[in-house]
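Undergrad: starting from these lines, generate the structure:
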Amino acid sequence: MPDLQLGAIMLTVCESVSNAISHGNGHDINKHVQIRVECSKRELSFEIEDEGKGFDLGQVPDPTEIKNLKNEHGRGIFIIRNLADDVQFANNGALVKIKFKLSREHQFLL
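TA: Alright, predicted model coming up:
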């Protein structure tokens, strides 16, 4: 797997887990984050699910707007959407489904 794709996968999954811990579970040590992974010859899929109430995706500010450029937070979903091949939010955002397509070279490794 090329370093660039591996880096994108790691950053996306880490960002999703960080969001689940911080925003979803509110750093509550009594709440859990579930991470499910599925690998096929064509794609690598992750599901990250927290125990929070979820969020309104439409209320998440666009970090590329001028007024948000200097904000220290608020880029996680933007990063996830731009690095993964497919992203879906379910359960009001408490469940994030992320997919990465594997190139032909990667299929020989499985």
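Undergrad: okay, CA-based contacts and neighbour counts for the rest of this
TA: Noted.
Undergrad: close enough to count as contact, I79 and T12?
TA: Yes: contact criterion C-alpha atoms under 8 Å: I79 and T12 qualify, at 6.9 Å.
Undergrad: and the two? Which one has more around it.
TA: Each of I79 and T12 has its neighbours counted (other C-alpha atoms under 10 Å); T12 has more, 23 against 16.
Undergrad: what comes up buried for the lengthiest helix in the chain?
TA: Longest helix in the chain by number of residues (criterion: DSSP state H): helix 3-19. Neighbour-count burial for helix 3-19 flags Q5, A8, I9, L11, T12, V13, E15, S16, V17, S18, N19 (criterion: 16 or more other C-alpha atoms under 10 Å).
Undergrad: what's the most distant pair in those?
TA: Greatest spacing in the buried residues of helix 3-19, by C-alpha to C-alpha: Q5 and N19 (21.0 Å).
Undergrad: to compare with the earlier structure, here is another sequence to fold:
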Amino acid sequence: MTMQWIAILAALGWCLLQVITLLISSQCIFLMIEFRSDNEHKLYQKLLSNFIIYLFYSLFILPFISLSLFIYGVINITEWCELKPGLWVFAAWWLALFVLSFSLSMKKKYRI
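TA: Next comes the predicted model:
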């Protein structure tokens, strides 16, 4: 019984953390200002631009997925390992944020 209460408090903390990650994701929109360039004539330029756009959208979707997986794991929790899927999606969010910033820096560096 106490494990369920601790899990509920952890879920509330996780909700707050996901709201913060969503706010960070919304700040990434400032990275996207003047993103599209007019010289995207080659295939790899268009592919990189589309890849960056999809990463940008995934930054908004992943906190919701992580939150739902974490809350689903809290319901009738018996072991702490049931919360791992939510943690993995949160790690994927950090990876997507890193890859987005790296891709944008590559786009600026090579003026694609």
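Undergrad: TM-score for this pair?
TA: In this superposition the chains share a TM-score of 0.32, using TM-score structural alignment, normalised by the length of structure 1; 54 aligned residues with a C-alpha RMSD of 3.7 Å.
Undergrad: related to what we said a few turns ago, okay if I get the buried residues of helix 3-19 of structure 1 as CSV plus distance to V87 of structure 1?
TA: Output for those, formatted as CSV (distance: C-alpha to C-alpha, whole Å):
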residue, distance to V87 of structure 1
Q5, 16
A8, 13
I9, 12
L11, 14
T12, 10
V13, 11
E15, 13
S16, 11
V17, 14
S18, 16
N19, 14
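Undergrad: how near is V74 of structure 2 to Y54 of structure 2?
TA: Separation of V74 of structure 2 from Y54 of structure 2 (C-alpha to C-alpha, to the nearest Å) stands at 30 Å.
Undergrad: and the helices in structure 2, which stretches?
TA: In structure 2, the helices defined using DSSP H lie at 2-27, 43-74, 84-109.
Undergrad: what about K107 of structure 2, neighbour count?
TA: Neighbours of K107 of structure 2 (other C-alpha under 10 Å): 16.
Undergrad: for V37 of structure 1, which non-adjacent residue is spatially closest?
TA: Of all residues not flanking V37 of structure 1 in the chain, F46 sits nearest, at 4.6 Å (C-alpha to C-alpha, 6 or more residues apart in numbering).
Undergrad: which helices and strands does the host helix or strand of the one you found pack with?
TA: Taking DSSP states H and E as the definition, one finds F46 of structure 1 inside strand 43-49. For strand 43-49 of structure 1, the packing partners by 3 or more C-alpha pairs under 8 Å, 6 or more residues apart in numbering; DSSP states H and E come out as helix 3-19, strand 34-39, strand 95-101.
Undergrad: report the contact partners of the residue positioned nearest the centre of structure 2.
TA: In structure 2, the centroid-proximal residue (C-alpha atoms, centre = their mean) is W93; its distance is 3.0 Å. When contacts are counted by C-alpha atoms under 8 Å, 6 or more residues apart in numbering, W93 of structure 2 touches S58, L59, L62, P63.
Undergrad: pick the one among these closest to Q18 of structure 2.
TA: Nearest to Q18 of structure 2 out of the contacts of W93 of structure 2 is P63 (C-alpha to C-alpha; 5.5 Å).
Undergrad: that concludes my questions; thank you for your assistance.
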